[in-house]
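Asker: Just need the structure, nothing else, for what follows:
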Amino acid sequence: SGAAERLTETAVREFGSLDVLVTNAGILRDRVLWKMTDEDFDAVVRVHLRGTFTCARAAAVRMREQGTGGRIVLIGSPAGQRGNFGQTNYAAAKAGIVAMARTWAMELARAGVTVNAVVPVAATEMTKTIPVFAPVLEEAERTGAPLPDWLRKDEGLGTVEDVTGLITFLASDASKDITGQAIGVGGDRLALWSHPAEKAVAFADGGWSAEAIAERWHEGVGAEPETYGIPAPKAPEA
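Answerer: Predicted structure coming up:
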């Protein structure tokens, strides 16, 4: 929290006020559940989730004192929206970040501060290691050629610069009526992520026993179960 307060103080000292916060720090410690250590889990949650919390808290205090509103932009991930193999810590932290965006949007509304989460997909040192992407990204980096349409449109994956337009928009006055949203961006794709909601509901007089749920699950609320996980990318056939 001390670092977050120093960041806020530095911004105010250099620019006179704090109007926009973007929380983008992150690390990875990928391992499957049965191999993930306490240290792996704590390190990722501390940087992503606690780091977002402490920085946003410091910014919220300052923005409320200023009384002129503000913009808080949090960085999520498709892993937090869908889950991802080997990323217990990262997916949990990123899901928590979007939940915080929805919560803070309510809490800071009266202060005129909007809070939104960006869910980016971009070619970084991390995504360059994905086998189906690696040769295409390496070729584009070597030749300077643009990324192919199947990557930019179908996968929604582009460059880091492709994410900047959305962040700039959310930091501007043009987005003053947008808050509590999770917005995806990558390559040529811009998307609004849905929030969790009840998909199917059933009632039983007196409540539900385990036997009653087992008897009615597959034809009732469980008839169309939700999907999970990030779909494996597929390059077009040559």
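Asker: C-alpha only now, for contacts and for neighbours.
Answerer: Will do.
Asker: From the contact counts, what lies against the helix or strand Ala117 falls within?
Answerer: Per DSSP states H and E, Ala117 falls inside strand 113-120. Taking 3 or more C-alpha pairs under 8 Å, 6 or more residues apart in numbering; DSSP states H and E as contact, the helices and strands that strand 113-120 lies on are strand 70-75, helix 88-107, helix 161-170, strand 182-186.
Asker: Can you give the distance of the shortest one from its chain's centre?
Answerer: Once both centres are worked out by C-alpha atoms, centre = their mean, to the nearest Å, strand 182-186 turns out to sit 8 Å from its chain's centre.
Asker: and if you look at the third one?
Answerer: Averaging C-alpha coordinates over helix 161-170 and over its chain gives two centres that are 14 Å apart (C-alpha atoms, centre = their mean).
Asker: same thing with the second one?
Answerer: Averaging C-alpha coordinates over helix 88-107 and over its chain gives two centres that are 8 Å apart (C-alpha atoms, centre = their mean).
Asker: what's the angle from it to strand 113-120?
Answerer: Relative orientation of helix 88-107 with respect to strand 113-120: 150 degrees, computed using axes from the mean of the first three to the mean of the last three C-alpha atoms, to 10 degrees.
Asker: mind checking the SS state of the closest residue to Ile27 other than its chain neighbours?
Answerer: Among residues not flanking Ile27 along the chain, Val44 sits closest, at 6.1 Å (C-alpha to C-alpha, 6 or more residues apart in numbering). Three-state assignment for Val44 (DSSP: H, G, I helix; E, B strand; the rest coil): helix.
Asker: hang on, isn't Asn24 packed against Ser77?
Answerer: No - with the criterion set as C-alpha atoms under 8 Å, Asn24 and Ser77 do not qualify as a contacting pair; they are 11.0 Å apart.
Asker: Now show me the structure for the sequence below, then we'll compare the two:
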Amino acid sequence: MDLTGRVAIVTGAGRGLGFAYASALAAAGAAVVVNDADAGAATGAVAQIAGVGGKAVAEAGAVGPTAVAERLVERAVAEFGRLDVLVTNAGVLRDRMLWRMSDEEFDTVIDVHLRGTFTCVRAAVRRMREQGDGGRIIVVGSPAGQRGNVGQTNYSAAKAGIVAMARTWSMECAKAEITVNAVIPVAATAMTATMPAFAPHIEAWQRDGTPLPDWLRAGEGFGTPQDAAGLVVYLASAESAGVTGQAIGVGGDRLSLWAHPEEIAVSYRDGGWRPDEIATTWPATLGRNPRSVGIPLPSGPS
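Answerer: Have a look, this model is predicted:
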């Protein structure tokens, strides 16, 4: 897909998934503002993109504060004249069981993921509306936000909130022809490398390029960061103009569409529900459709 003439910002793009997104956008012809809290990582990413003919500039800063978000948009306009695409990938982890999690650990993750997405999208949408010719907002969620995950109260809440905001923004931005979608990637990153089932395969891939096995790529929908980048390029393109308000999963050989929350079973009673009536009715009605929670454990090779 040809993104020539388009300008993108990718947050948290110094390494991992963010770097894959920024590289793929640049390879498709977009000019990219590479953001990262680590200035050295941002500069290094730009050098790699420029080394293969891409156009990019670095703008360091930890997302969250409004000032950082506005600076990113200002840099895009100053360097390239406009803004067409925003990818909010930046994030941090502070994993801890609920009863051990501190206020600071909770607030840090919420500030970077949730507030950082909000402030960056707000600044980008203001610019896109001013330009008057649409735009593409791509926010990044996680399976943890869709299903929950042990030890990730803060992260799961933030990622669930990001997808909820995307649904709302897709409606608010529709008149301005700005699409808003959430990407739910599953890939070999610093976080997934700590999972015992994935670790040896990620290490082999990082060490000498050994391909990830089929049971991971297809069975678990787990791949490299580059595997997730194609979806971002598609959502940044003119071809995706009709796609908005969606949560789209990508990883390895799998592309998926996540369901939005909806009522799956309903019971009615004239006059409403008392506790004893709920207890009597529950097993034969709503209780027959319990929803599972948590990210399923890898099944391993068959």
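Asker: on that earlier part again, so of the helices and strands packed on strand 113-120 of structure 1, which one's packed in deepest?
Answerer: The highest average neighbour count among those, using mean count of other C-alpha atoms under 10 Å, belongs to strand 70-75 at a mean of 24.
Asker: and that strand, which stretch of structure 2?
Answerer: Here strand 70-75 of structure 1 aligns to structure 2 at residues 135-140, judged by TM-score structural alignment.
Asker: so who does the residue positioned nearest the centre of structure 1 touch?
Answerer: Centroid-nearest residue in structure 1: Gly76, 1.4 Å away (criterion: C-alpha atoms, centre = their mean). Residues touching Gly76 of structure 1, when contacts are defined by C-alpha atoms under 8 Å, 6 or more residues apart in numbering, comprise Lys94, Ala95, Ile97, Val98, Ala117, Val118, Val119, Pro120.
Asker: so which of those comes closest to Asp40 of structure 1?
Answerer: For Asp40 of structure 1, the closest of the contacts of Gly76 of structure 1 turns out to be Lys94, at 15.2 Å, with distances computed as C-alpha to C-alpha.
Asker: Give the closest residue to that closest one in space, chain neighbours not counted.
Answerer: The shortest distance from Lys94 of structure 1 to any non-neighbouring residue, by C-alpha to C-alpha, 6+ apart, is to Gly80 (4.5 Å).
Asker: what's the burial count for that neighbour?
Answerer: By the other C-alpha atoms under 10 Å criterion, the neighbourhood of Gly80 of structure 1 contains 23 residues.
Asker: Just the element for it, please.
Answerer: Assigned by DSSP H and E, Gly80 of structure 1 belongs to helix 78-82.
Asker: Am I right that Ala191 of structure 1 is in a helix?
Answerer: No - counting by three-state DSSP, Ala191 of structure 1 is not found in a helix; it is strand.
Asker: Looking at structure 2, name the residue matched to it.
Answerer: Using TM-score structural alignment to pair residues, one finds that Ala191 of structure 1 aligns to Ser256 in structure 2.
Asker: How about its match, nearest residue that isn't a chain neighbour?
Answerer: When the adjacent residues along the chain are set aside, Ser256 of structure 2 lies closest to Gly249, with 4.7 Å between them (C-alpha to C-alpha, 6+ apart).
Asker: is it true that the one you found touches Leu255?
Answerer: Yes - if you go by C-alpha under 8 Å, Gly249 of structure 2 and Leu255 touch, sitting 5.7 Å apart.
Asker: so Glu211 of structure 1 is in which element?
Answerer: With the criterion set as DSSP H and E, the secondary-structure element containing Glu211 of structure 1 is helix 210-216.
Asker: how about Ala176 of structure 2, what's its partner in structure 1?
Answerer: Under the alignment defined by TM-score structural alignment, Ala176 of structure 2 corresponds to Ala111 in structure 1.
Asker: quick one: that match from Asp177 of structure 1, how far?
Answerer: For Ala111 of structure 1, the distance to Asp177 of structure 1 under the criterion C-alpha to C-alpha, to the nearest Å works out to 13 Å.
Asker: Give me the more crowded residue out of the two.
Answerer: It is Ala111, of Ala111 of structure 1 and Asp177, that has more neighbours when counted by other C-alpha under 10 Å, with 16 against 10.
Asker: The more buried one: what's it in contact with?
Answerer: With contact set as C-alpha under 8 Å, 6+ apart, Ala111 of structure 1 has these partners: Met63, Arg64, Gly67, Thr68, Gly69.
Asker: residues contacting the fourth one?
Answerer: Translated: Thr68 of structure 1. Here Thr68 of structure 1 is in contact with Ala111, Gly112 (criterion: C-alpha under 8 Å, 6+ apart).
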